[in-house]
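1. What would the 3D arrangement of this be:
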Amino acid sequence: MDKEATCSKSNGTVEGNYYEILGCDQKASFFELKRNYQQLIKKYHPDKHEGSSSTSEKFIAIDKAYKTLMDENSRKDYDTSLLKRDFDEHFLIHVELSQSELDFSEDDTALYLCRCGENFVIHKKDLNEGGYVMECFQCSNSILIK
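-> Sure thing, here's the model as predicted:
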């Protein structure tokens, strides 16, 4: 648990992601999240550090991270936002699609036309709940499927 929440002095926003705040890997189980949360919440509890605004900000960040990651739906949404942020930094995302927008054939494949004219061939088995990015074989565009 070397990674801790750090807060910006100017606006109190949390830097880093919720997994880092809790000192966990993104694939951490609910048990691991809870264990780390309990240890950190004791360490940064405001009653132990009266008058320390940075400790209070860490406490709030830890609590917010835990509440988000312990709710299954919130965690899925958060993981999707992390994935999108990561891909936005590394890929040129041409379009974002939901799985419901794709028309899968009987062999569980769907086609999506890239702006360069090439087809993306999407296999249903490759899709996951967190999101899936495909790069076009002809150009540098990618699609994100949620």
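2. Could you use CA atoms for every contact and neighbour count after this?
-> OK.
3. Start from the N-terminal end of this protein and give the helices.
-> 18-21, 30-43, 53-70, 72-90 (DSSP state H).
4. wait, doesn't Arg75 sit right on Lys67?
-> No: look at Arg75 against Lys67 with Cα atoms under 8 Å: they stay out of range, at 9.1 Å.
5. So these two - more neighbours on which side?
-> Arg75 (18 against 15; other Cα atoms under 10 Å).
6. to compare against the first, here's another:
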Amino acid sequence: MSLDYYTVLRSSRTSSFEEIKRNYKELIKRYHPDKQVVSSDEQFKLIDAAWKTLRDEELRRKYDAVLMEKELEEQYLVCGNSYAINKNFVGNECIIECEECSYVIVVRA
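-> Predicted coordinates for the structure are as follows:
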């Protein structure tokens, strides 16, 4: 998976708001353009964009959903088949088995 906002802020999806905020403050001090001899505008902008998304509860929830969707798209079966889940199971934790091979995935919502 490519670089994501959690990685930018040296956090994870399970990090608390306070932990993300603390990391943001440390990074913003380090990469602020006024503090740099060599320009780090791009890094500063990336840190700021990550913070603006992850500090807002609704934006963070949407961002997490996009990450989860990308992760699920990256999961593939060796046999070439695909996983399917009934919409009634969305929101619950469940194990989905491939009908063709022995692969299984755990879906947590």
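7. Tell me how the two chains score on TM-score.
-> Comparison of the two superposed chains (TM-score structural alignment, normalised by the length of structure 2) gives a TM-score of 0.73, and 99 aligned residues with a Cα RMSD of 3.0 Å.
8. circling back: which stretch among the helices of structure 1 is buried most, on average?
-> helix 18-21 (a mean of 23; mean count of other Cα atoms under 10 Å).
9. which residues in structure 2 does that helix align to?
-> The alignment of helix 18-21 of structure 1 onto structure 2 (TM-score structural alignment) spans residues 5-8.
10. compared with structure 1, how much does that stretch deviate?
-> Averaged over the aligned pairs, stretch 5-8 of structure 2 sits 0.4 Å from structure 1 after superposition, using mean Cα distance after the TM-score superposition for structure 1.
11. dump the residue contacts of the closest residue in space to Ser142 of structure 1 that isn't next to it in sequence.
-> Leaving out its chain neighbours, the residue that sits closest to Ser142 of structure 1 by Cα to Cα, 6 or more residues apart in numbering is Glu135, at 4.2 Å. Counting by Cα atoms under 8 Å, 6 or more residues apart in numbering, Glu135 of structure 1 touches Asn141, Ser142, Ile143.
12. And the residues you listed, which of them are buried?
-> Asn141, Ser142, Ile143 (16 or more other Cα atoms under 10 Å).
13. Would you reformat these as JSON lines and include distance to Pro46 of structure 1?
-> What follows is those, written out as JSON lines (distance: Cα to Cα, whole Å):
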{"residue": "Asn141", "distance to Pro46 of structure 1": "48"}
{"residue": "Ser142", "distance to Pro46 of structure 1": "46"}
{"residue": "Ile143", "distance to Pro46 of structure 1": "45"}
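14. What about those residues, which are in strands?
-> Asn141, Ser142, Ile143 (DSSP state E).
15. which one of those is nearest Phe31 of structure 1?
-> Ile143 (34.0 Å; Cα to Cα).
16. Touching, the closest one and Met134? I think so.
-> Yes: the pair Ile143 of structure 1 / Met134 is scored as a contact, 5.4 Å apart, by Cα under 8 Å.
17. which ones are touching the counterpart of Leu59 of structure 2 in structure 1?
-> Aligned counterpart of Leu59 of structure 2 in structure 1: Ser74 (TM-score structural alignment). By Cα under 8 Å, 6+ apart, the residues touching Ser74 of structure 1 are Thr68.
18. lining up the contacts of Glu135 of structure 1 with structure 2, which overlap?
-> With both residues aligned by TM-score structural alignment, their matches' Cα atoms under 8 Å, the contacts of the contacts of Glu135 of structure 1 that structure 2 also has are Ser142.
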